[in-house]
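Novice: Got a predicted model here, sequence first, then my questions.
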Amino acid sequence: MNRLQLERMKNDNGFIAALDQSGGSTPKALAIYGIQKEAYTDDAEMFELVHKMRSRIMESPAFTKERILGAILFEKTMDSKVDGKYSADYLWETKGILPILKVDKGLLDLENGVQLMKSIPNLDELLLHAKERHIFGTKMRSVIKEANKIGIKAIVDQQFEIGKVIAAAGFVPILEPEVDIHTPNKEAAEVMLKQEIIEHLKALDPTCLIMFKLTLPETDNFYAEIITNPNVVRTVALSGGYSREESNEKLARNPKLIASFSRALTEGLNVNQSEEEFNNILDESIQSIYDASIK
């Protein structure tokens, strides 16, 4: 583990940019960006277009280490290049931003009110490859749809089980048990989730370092006990479908919780914008999210 990167993630101001749209969410991300399905004929062309979008964001003069701590990458992005360097090397060497890799392979069908992660085949090989590509940490997402204790326990069990494997391999894993913002009785689901996380943290080896990516909570400062836990490097928030304005308002009411936004970060960007217009909109977006992250 790179200690300089670890200290930066733990102590510096800023937020994490989520640039990890995968196969299922890529067409929607491209459509919002102004590229419709008619513009590509297969997955290869689709991923090439989304990589150009991500590269444009990463290369923007607005995308700087002064406001951005890390960026979450899709696996194909890790093996693609930005300005002649592999994406992770470009982020760290050129921008001073920590590269983080999405490792989950999507979600299982709904059971007990939740969607667990699909199995991650060849995780060991993926982690070895990530080490070769100079990745700092990982991220994996599962989703809570109902306030169901059995399902929520299963989600937290799975996240911690895989997270410990990833941490043992020398990475800082981000555990992301997302509570869908449309969950009936979302507040009750968050109470169950926090209780499970705290119980797992009590049993965690003191040397095991992890992060969390959590849905913006209904109760302000709700995750303070998790944020300050000695095993937790940083806790970040996902926007989860809230607009950028609403996400920033909610985030600002949660001290020491920082953003890890995807759609809210890229809101307003379009493929047909001039570089000046694109950079100005991105700059405003980054500044607003940064401001909310340091409240």
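Specialist: Structure received. Numbering: from 1, shown residues only.

Novice: Every contact and neighbour count from this point should use C-alpha atoms.
Specialist: Will do.

Novice: how about the strands in the stretch 151-295 of the chain?
Specialist: 172-179, 210-215, 232-238, 258-261 (DSSP state E, counting those that start in this stretch).

Novice: do the stretch 1-150 of the chain as well
Specialist: Using DSSP E, counting those that start in this stretch, strands in the stretch 1-150 of the chain cover 15-19, 68-73, 81-82, 85-86, 98-102, 114-115, 137-144.

Novice: which other residues reach the second one?
Specialist: The reference is to strand 68-73. 8-9, 12-20, 91, 97-102, 138-139, 290 (CA atoms under 8 Å, 6 or more residues apart in numbering).

Novice: alright, now check it against this:
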Amino acid sequence: MNTDQMTAKMAEGNGFIAALDQSGGSTPKALKGYGIEEDAYNGDEEMFALIHDMRSRIISSPAFASGKVIGAILFERTMDGHVDGKPTPAALIERGVVPFIKIDKGLEDEVNGVQLMKPMPELDALLTKAKALGVYGTKERSVINSANREGIAAVVKQQFEVGAQVLAHGMMPMIEPEVNIKSETRAECDTILLEEILKNLDSVPEGQQVMLKLSLPVVPGTFDPLVDHPKVLRVVALSGGYKRPEACVELSKNRGIIASFSRALLEDLRHQMSDDEFNASLRGAIDEIHKGSTVKA
């Protein structure tokens, strides 16, 4: 796939995006969910080798190449690694899956009800490397915990500034201002976030687009203006802590939005499974998430 073909797949593809981008802080939890306890490895290198083995097993599975997964978000170490003897982005592209890279370096402490992204002084170098490996786009995450307009405005402003840097490298930014689904003011957060995103979309140059990765809204259809916006290539949703059945039900209520799930995709997979068991479990998860992404209530 060339860049134009990847753009077409992201705009019109009948499927969803797999988030395989757990980073250093979240890797032990991901491995534990996969059936590997912390006493099974020593140090970061062994830990990252195990999580790469998990991701390689997912990407190599026949279920992953079913056509229902149209994109995958990678952690930098996964991007730098190999699957079936090929660089991971190339292995994905061979399977018809568009590769993205997680670029944020974690979150600042909460201020004004939000957590901004930490500085990314080496971002230009990372983007150059990722582009050379065939990576199509990026994903960058902030968190909104309460309905503070000043805080939400700061999150969205920072996201679009980073997005402009990504666009300058000829890549597609996936902007992710996550609303915490446990927030007591979640519905109000959704409303303010929509308003701030619409304002900032005006700053995107004509002829360019961004993608948006958002928490599923309290009120279905809240993000319809973003789904329909000419400067938005695609709106995708994170599971945000929902179990897969609930996440898929909520997803199905929102037209034009597809999944970009991590925990909800991986929750039933275990290291101890035989290949047949693993592939069957992954296929079931993919089928369920695909339905929520493409069959709308």
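Specialist: Perfect, I can see it now. Because the structure is a prediction, the values reported are computed rather than measured.

Novice: TM-score of the superposition?
Specialist: For these two chains in superposition, a TM-score of 0.98 is obtained (TM-score structural alignment, normalised by the length of structure 1); 294 aligned residues with a CA RMSD of 0.8 Å.

Novice: Tell me which of the strands of the stretch 151-295 of structure 1 sits most buried.
Specialist: strand 258-261 (a mean of 28; mean count of other CA atoms under 10 Å).

Novice: so how much does it differ from structure 2 once superposed?
Specialist: By mean CA distance after the TM-score superposition for structure 1, the fitted strand 258-261 of structure 1 averages 0.2 Å away from its aligned residues in structure 2.

Novice: Packing partners of that strand?
Specialist: Secondary-structure packing of strand 258-261 of structure 1 (3 or more CA pairs under 8 Å, 6 or more residues apart in numbering; DSSP states H and E): strand 15-19, strand 232-238, helix 275-293.

Novice: now those in JSON lines, with distance to residue 31 of structure 1?
Specialist: Shown next, in JSON lines, are those (distance: least, CA to CA, whole Å):
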{"stretch": "strand 15-19", "distance to residue 31 of structure 1": "15"}
{"stretch": "strand 232-238", "distance to residue 31 of structure 1": "21"}
{"stretch": "helix 275-293", "distance to residue 31 of structure 1": "16"}
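
Novice: Could you identify which of the ones you listed is most buried?
Specialist: strand 15-19 (a mean of 27).

Novice: Relative to structure 2, what is the average displacement of that one?
Specialist: Averaged out, strand 15-19 of structure 1 is 0.2 Å away (mean CA distance after the TM-score superposition for structure 1).

Novice: what's that strand in contact with?
Specialist: 54, 67-74, 236, 258-262, 265, 289-290, 293.

Novice: Between helix 275-293 and that strand, find me the angle.
Specialist: Strand 15-19 of structure 1 runs at 130 degrees relative to helix 275-293, counting by axes from the mean of the first three to the mean of the last three CA atoms, to 10 degrees.

Novice: Now, of the contacts of strand 68-73 of structure 1, which are buried?
Specialist: 8-9, 13-20, 91, 97-102, 138-139, 290 (16 or more other CA atoms under 10 Å).

Novice: Could you verify my assumption that residue 76 of structure 2 touches residue 102?
Specialist: Yes. Counting by CA atoms under 8 Å, residue 76 of structure 2 does reach residue 102; the two are 6.8 Å apart.

Novice: The aligned residue in structure 1 for residue 51 of structure 2: what's it in contact with?
Specialist: Counting by TM-score structural alignment, residue 51 of structure 2 lines up with residue 50 in structure 1. By CA under 8 Å, 6+ apart, the contact set of residue 50 of structure 1 is 26, 30.

Novice: Quick check: residue 50 of structure 1 vs residue 79 of structure 1, distance?
Specialist: As judged by CA to CA, to the nearest Å, residue 50 of structure 1 and residue 79 of structure 1 stand 14 Å apart.

Novice: now swap in residue 270 of structure 1 and tell me
Specialist: 25 Å.

Novice: Looking at those two, which is more packed in?
Specialist: Using other CA atoms under 10 Å as the criterion, residue 270 of structure 1 and residue 79 rank with residue 270 on top: 18 against 15.

Novice: what sits against that one?
Specialist: Counted by CA under 8 Å, 6+ apart, residue 270 of structure 1 has contacts 32, 33, 34, 278.

Novice: Now do the contacts for residue 206 of structure 2.
Specialist: Per CA under 8 Å, 6+ apart, neighbours of residue 206 of structure 2: residue 231.

Novice: Likewise for residue 242 of structure 2?
Specialist: Contacts of residue 242 of structure 2 by CA under 8 Å, 6+ apart are residue 264.

Novice: and what of residue 133 of structure 2?
Specialist: Here residue 133 of structure 2 is in contact with 87, 89, 90 (criterion: CA under 8 Å, 6+ apart).

Novice: How about residue 264 of structure 1?
Specialist: Contacts of residue 264 of structure 1 (CA under 8 Å, 6+ apart): 239, 241, 242, 243, 244, 247.

Novice: By neighbour count, sort out the buried ones in these.
Specialist: 239, 241, 244, 247.

Novice: What residue in structure 1 is paired with residue 259 of structure 2?
Specialist: Under TM-score structural alignment, residue 259 of structure 2 pairs with residue 259 in structure 1.

Novice: For that match, give me its contacts.
Specialist: Per CA under 8 Å, 6+ apart, neighbours of residue 259 of structure 1: 15, 16, 17, 236, 237, 238, 239, 251, 289, 290, 292, 293.

Novice: Residue 275 of structure 2 too?
Specialist: Taking CA under 8 Å, 6+ apart as the definition, residue 275 of structure 2 has no contacts.

Novice: how close does it sit to residue 35 of structure 2?
Specialist: 15 Å.

Novice: if we can go back for a sec, turn the contacts of residue 264 of structure 1 into TSV, including distance to residue 282 of structure 1.
Specialist: Putting those into TSV (distance: CA to CA, whole Å) gives the following:
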residue	distance to residue 282 of structure 1
239	17
241	19
242	18
243	15
244	12
247	16
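
Novice: out of those, who's nearest residue 170 of structure 1?
Specialist: Minimum distance to residue 170 of structure 1 across the contacts of residue 264 of structure 1 is 28.1 Å, recorded for residue 239 (CA to CA).
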